[in-house]
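Asker: Quick one, structure for this:
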Amino acid sequence: MTGRSGIYSVRLMGAFRLLGADGNRVEVASRKAIGLIALLATGRDGERTRQFLQDKLWGSRESSQAQTSLRRELSNLRKILADEPEPLLFTEGARVRLNLPKIAFDIPVPGAANEDERPEPRGIAEFLEGLDLPGEEGFEDWLREQRALIQAQSSAWEAPGAYDPAPPLPVHLVDLTQPAPGFEGRPALAVLKFQNQTSDPALDFAAEGISEDLIDQMSRLRWLPVIARSSSFSQDLATTDAKQVGQGLGARYLVEGRLRAAAKGFQLAISTIDSENGQVIWSERFGLPDSLSNESLAPVLNGLTAVLGARIDHAEQSRAVARPSTSRDVNTLIWRGRWHLNRMSRADSRAARELFDEALAREPENPEVLVQAAWSMGWNIWAERISPEEMGVWTRLARRAMQAAPEDGRAHAVLGAAEMFQRNNAPAIRLFRRAIELNPSLPQAHAFIGSALNLAGRPDEAQGSLRTSLRLSPNDPFVFHTLGELATSYCMSGKWEEAVDLAEQSLIRRPGYWLAHLVKVNALARSGEAKASKDAALQMMEQCRGFSEADIDWLPYVDPDWNGYFKEGLRRALEGCETGTP
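Answerer: So this is what the prediction gives:
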């Protein structure tokens, strides 16, 4: 849609664009401002109440904060448009409205400057393509409904068969054999339109909606390029083989799904395919309730996102390790570092850090390198119980990672971990919660909230977050840590049997994990199991060579009495004293 003299032009189909009254492009960088314009454009007479805009765009904030944010966004828009001859919007008390007679849209808007004109062909363009407001569920729900409405109306705007699908873009414009720019050579993922196999055509929208929601969720991983819905939904593995689909989308990994009826509710069958060789690298079935509501689907999608991210991460680590060791590009260094980190030995931890240090030396401002280097340093500090000076280096690195990747939940989580280990629990928990707003499927952030609450002496509150982390990533290589933290919370709450069970589950996965041993010893000693606690203590000393009470002192409890609590339990066990609940 081109600009016209004296009239603004707003494009809402595909990537948002605003042309000023002079025909020149007006840059609107704020996603909230774009959302605000779209909300007004779809309102009656181009008008919405302030409360409606606050609920949709800042619903996750307190009312006073939402009011301030709306005022600031409106003020910023006015500044951007200060040189325009006509105002774009008006504020009238509790209402905000667009100057519709002075605006042409690419969708039908009653009262707009071009309301009598037929919309231009939109092909496979999507309404507000690529716009995502993490944490603002009200806006996401509205956006989903608006897209469905526009798709339903499209038959009235375009005659059937009037527009043939466009041919693929020529290679000189976009080479799909090359990685997506901005993702450091990492492979792309495409979520294909899920198939409705329930025999009820009315559920077509549900199958498609689930796949669309999964695209939104996967996009929040940040480190993984995700192909837009408008492209991935145009492909079908039923008629084209995986290699061709992958080449056509420029995606290495394809996700397909099938919604089926079950004895109770529905079943969602998911498969992830490596398009280069056609192999299924992961498949699973999930039970869904009858309602298929947003509330019931949210935990399933969060868990699915976490598992998919972990599976693709593992696949890429395996590829990197299989490459010749002489390959030293930054992306290979990152994946090799991740592979070593997941081996969880001290030697591998040091090897990982060396690889991330090399990547950091090559590209010191690369957001992914900063995030991965900060994660590596954090696990190294946990494994080695490193000095406060090293903790400061970690905090500075984590802060650089967050500054380089402010929309990446992992960066917020790793900075939160650095703050937590310095006993700054309140800011740490805020950072973890922000990480979850950005990526609800980030299991580490949920686990860290549990750890922070344990360290703050609030174990009963910690258990919900820790169980959420387990639900999101039950097969994570570091799940032993989450199980150990959950065991700690039960031990601190005086629930000895549960603490022992969880500690043993942690030790099955990591026999040398000293904290799980310590919790098991304490729970047995404090429950009166003198012989069992002494045996467990001796086993701990055998498995954890080099352990001392200084390791317990290193744990950053806000109240040091908890450090004393765990030391006392260990002493009781070693002395073989029978004691009851303290």
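
Asker: going forward, measure contacts and count neighbours with C-alpha atoms only.
Answerer: Will do.

Asker: so how far is residue 534 from the closest residue to residue 58 other than its chain neighbours?
Answerer: Using CA to CA, 6 or more residues apart in numbering and skipping residues adjacent in sequence, the residue nearest residue 58 is residue 66, 5.3 Å away. From residue 66 across to residue 534, the span is 57 Å (CA to CA, to the nearest Å).

Asker: got it, and residue 573?
Answerer: 5 Å.

Asker: same check, this time on residue 445
Answerer: Taking CA to CA, one finds residue 445 at 35 Å from residue 534.

Asker: Give me the more crowded residue out of the two.
Answerer: Of the pair residue 445 and residue 534, residue 445 is the one with more neighbours under other CA atoms under 10 Å, namely 29 against 23.

Asker: Residues contacting the helix or strand harbouring that one, please?
Answerer: Using DSSP states H and E, residue 445 sits in helix 443-455. Here helix 443-455 makes contact (CA atoms under 8 Å, 6 or more residues apart in numbering) with 306, 410, 413, 417, 420, 425, 428-429, 432-433, 435-436, 459, 461-466, 468-470, 472-473, 482, 485-486, 488-489, 556-559.

Asker: Can you say which of the residues you listed are buried?
Answerer: Neighbour-count burial within the contacts of helix 443-455 applies to 306, 410, 413, 417, 420, 425, 428-429, 432-433, 435-436, 459, 462-463, 465-466, 468-470, 472-473, 482, 485-486, 488-489, 556-558; the criterion is 16 or more other CA atoms under 10 Å.

Asker: From the residues you listed, which land in helices?
Answerer: 306, 410, 413, 417, 420, 425, 428-429, 432-433, 435-436, 459, 462-463, 465-466, 468-470, 472, 482, 485-486, 488-489 (DSSP state H).

Asker: rewinding a little: quick check: buried residues in the strand or helix carrying the residue nearest to residue 58?
Answerer: Using DSSP H and E, residue 66 maps to helix 63-80. By 16+ other CA under 10 Å, the buried positions in helix 63-80 come out as 66-67, 69-70, 74, 77-78.

Asker: helices or strands up against that helix?
Answerer: helix 31-41, helix 50-58 (3 or more CA pairs under 8 Å, 6 or more residues apart in numbering; DSSP states H and E).

Asker: With respect to residue 370, which of those helices lies nearest?
Answerer: helix 31-41 (25.0 Å; CA to CA).

Asker: And this one, please, so the two structures can be compared:
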Amino acid sequence: MQFEFGDYILDPDRRELTRGSEVISIGPQVFDLLVHLLQNRERVVSKDDLLGAVWDGRIVSEATITSHINAARKTIGDNGQEQRLIRTVARKGYRFIGEVTEANSSDGSSLSTTDPERAELDQPSELLLTFPDKPSIAALPFHNLSGDPEQEYFTDGMVEDIIAALSHIRWLFVIARNSSFTYKGRTVDVKQVGRELGVRYVLEGSVRKAANRVRITGQLIDATTGGHLWADRFEGTIDDIFELQDQVATSVVGAIAPQLERAEIERARKKPTESLDAYDCYLRGVADVQKGTKAAIEDALPLFHKAIQLDPDFASAYGMAAWCYFWRKVNGWMTDRAQETAEGSRLARRAVELGKNDAVALTRGGHALGHLAGDLDGGIALLDRALVLNPNLAAAWFLGGFLRTWHGEPDGAIEYFERAMRLSPLDPEMYRMQAGMAISHLFARRFDTASSWAEKSFRDLPSFLMVVSVIAASHALAGRAGEAQRAMQHLRQLDPALRISNLTDWLPIHRPDDLAIFAEGLRKAGLPE
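Answerer: Modelled structure (predicted):
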């Protein structure tokens, strides 16, 4: 159903606002606010109503609501002085007062809002669900192929755990168990499931028991095309069936989350740039961040700023923007160090303020704060909070590992890096996990292991300054002078200003012994004082 007012048409199903033939750019929360006001135009909408409808009950400031009302007015040619369309009712709330007609979005035929009998006749016989404005998935009941009805509880419990774990990912829309389990025992067409549940992705699988072993298979499917995005197999004994259930649930979620993100990035890339919304800008920026090059980060930052402009409460966009400044710092790319450090810290603080329950925002924002503001303890606490919210987020594990490395806990950090690599073995940020393993082993005085991990990371990103420094230092400390000197030549090309005396301005190394061994290795490799 479309809403027509003045020269504008707002289509909630297509999430589109047009004026004539022009598509108007509008942030997702401002769009939701307009829809709610239009749908409830016969009454005053209170601020509590808006919190529930637009912000899912999350508490936001009075200024945030006001700024979104102002943005909505500006988008539809209204303002706070005239209030021709959106009226502020003092101490009560807001009401849409413009003249509105409703039209069927499929054929464009208008119907008056004062004709309830006609409206009832024109209701579609079948509810057609549209995709949410974020990735959407349904985990269907897995098929029990064991021939043992007693295994039903194990199979169902595992899928319920997967659904619960997926629900912790705030950027993901997950169909509730009671809806997805209506397909239990049925032969289904995945495309039809996608249409009926209004989801883009479907997870399905099977469980087979033989003797004392259980084999679980899972596959992720794009319900719009029927194409397979991911498949894997898990095996274990049923000696501790509940531990196996937890292990499979964790592995499946850890494996498919990056696949979902990559699929969404590819979808965003195929959209014309003039139709980008906040989430698509964010996804394009994430794709650039994963590349890690200087040019990619220069491309990513404006995309995150655009996402923030379209949605001022997009916590993850603030976190990723802050993280771009961290990455510029750690690779020696800053042109105005003081200004960029301050701006990155500001964005990081905004990310964690807005994203108290957003694991991605806490992860990127908290890690950036640890680096840019030097608050390692605070950063670690924020990443611990992220892992409570989403224990399957690989980035939270490996970035938490880095902060623990700088804090002086290299062996504990290695466990974090290993967990991240287990959760996401094909992750586009694998080179960062390998870099973390390298610096941790260096601080633990395992120089051969450090250089081995660093070389792996270097193959993916030769411009990673920290990795090149670990290669130089670890080879020097292991007595391989030639390799150390070659790495140092590359290091000096990447950042001619790097010195022994400014190592702590570059990396927040907290423990004196770690700083000493790193400095000794770089000094032996030829880094000036």
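
Asker: Quantify their similarity with the TM-score.
Answerer: Scored by TM-score structural alignment, normalised by the length of structure 2, the superposition of the two chains gives a TM-score of 0.70; 403 aligned residues with a CA RMSD of 2.8 Å.

Asker: So which residues of the stretch 251-400 of structure 2 form helices?
Answerer: 278-291, 294-310, 315-330, 337-354, 359-372, 376-389, 394-407 (DSSP state H, counting those that start in this stretch).

Asker: Revised request: answer the last question for the stretch 51-200 of structure 2.
Answerer: Using DSSP H, counting those that start in this stretch, helices in the stretch 51-200 of structure 2 cover 62-75, 116-121, 152-167, 177-180, 190-197.

Asker: can you tell which of those helices is closest to residue 494 of structure 2?
Answerer: When these are compared by CA to CA, helix 152-167 sits nearest residue 494 of structure 2, at 40.5 Å.

Asker: Name the residues of stretch 188-202 of structure 2 that are buried.
Answerer: Here stretch 188-202 of structure 2 shows 190-191, 193-195, 197-202 as buried, counting by 16+ other CA under 10 Å.

Asker: how about those in CSV, adding distance to residue 497 of structure 2?
Answerer: Output for those, formatted as CSV (distance: CA to CA, whole Å):
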residue, distance to residue 497 of structure 2
190, 57
191, 57
193, 58
194, 55
195, 57
197, 57
198, 54
199, 51
200, 49
201, 49
202, 51
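
Asker: Looking at those, which one is closest to residue 456 of structure 2?
Answerer: Here the nearest of these to residue 456 of structure 2, counting by CA to CA, is residue 201; it sits at 33.3 Å.

Asker: which one in structure 1 is aligned with that closest one?
Answerer: Counting by TM-score structural alignment, residue 201 of structure 2 lines up with residue 253 in structure 1.

Asker: So its match versus residue 379 of structure 1, what's the distance?
Answerer: Residue 253 of structure 1 is 29 Å from residue 379 of structure 1, by CA to CA.

Asker: Residue 398 of structure 1 now?
Answerer: Residue 398 of structure 1 sits at a distance of 13 Å from residue 379 of structure 1 (criterion: CA to CA).

Asker: rewinding a little: what is the corresponding segment of structure 2 for whichever helix or strand comes after the helix holding residue 66 of structure 1?
Answerer: Next in sequence after helix 63-80 of structure 1, counting helices and strands by DSSP H and E, comes strand 89-92. Per TM-score structural alignment, strand 89-92 of structure 1 has no counterpart in structure 2.

Asker: Against which helices or strands is the helix or strand following strand 89-92 of structure 1 packed?
Answerer: Next helix or strand after strand 89-92 of structure 1 toward the C-terminus (DSSP H and E): strand 95-98. Judged by 3+ CA pairs under 8 Å, 6+ apart, strand 95-98 of structure 1 is in contact with helix 31-41, strand 47-49, strand 89-92.

Asker: Turn those into TSV, including mean neighbour count and distance to residue 495 of structure 1.
Answerer: Supplementary listing: those in TSV, determined by neighbours: other CA atoms under 10 Å; distance: least, CA to CA, whole Å:
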stretch	mean neighbour count	distance to residue 495 of structure 1
helix 31-41	20	47
strand 47-49	19	51
strand 89-92	14	58
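
Asker: Could you export the ones you listed to CSV, including columns for distance to residue 333 of structure 1?
Answerer: Below are these laid out as CSV (distance: least, CA to CA, whole Å):
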stretch, distance to residue 333 of structure 1
helix 31-41, 34
strand 47-49, 51
strand 89-92, 50
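
Asker: Looking at the ones you listed, which is nearest to residue 172 of structure 1?
Answerer: Closest approach to residue 172 of structure 1 among those is made by helix 31-41 (30.5 Å; CA to CA).

Asker: Direction-wise, compare the closest one with helix 50-58 and give the angle.
Answerer: 140 degrees (axes from the mean of the first three to the mean of the last three CA atoms, to 10 degrees).

Asker: List the contacts of the aligned residue in structure 1 for residue 473 of structure 2.
Answerer: Under the alignment (TM-score structural alignment), residue 473 of structure 2 pairs with residue 522 of structure 1. For residue 522 of structure 1, the contact set (CA under 8 Å, 6+ apart) comprises 491, 533, 566, 569-570, 573.

Asker: residue closest to the middle of structure 2?
Answerer: Nearest to the geometric centre of structure 2 sits residue 360, at 5.2 Å (CA atoms, centre = their mean).

Asker: picking that back up, okay, the helix holding residue 66 of structure 1 sits on what stretch of structure 2?
Answerer: Helix 63-80 of structure 1 corresponds to no residues in structure 2, going by TM-score structural alignment.

Asker: now the angle from that helix to helix 31-41?
Answerer: Using the same axes, to 10 degrees: helix 63-80 of structure 1 against helix 31-41 is 90 degrees.
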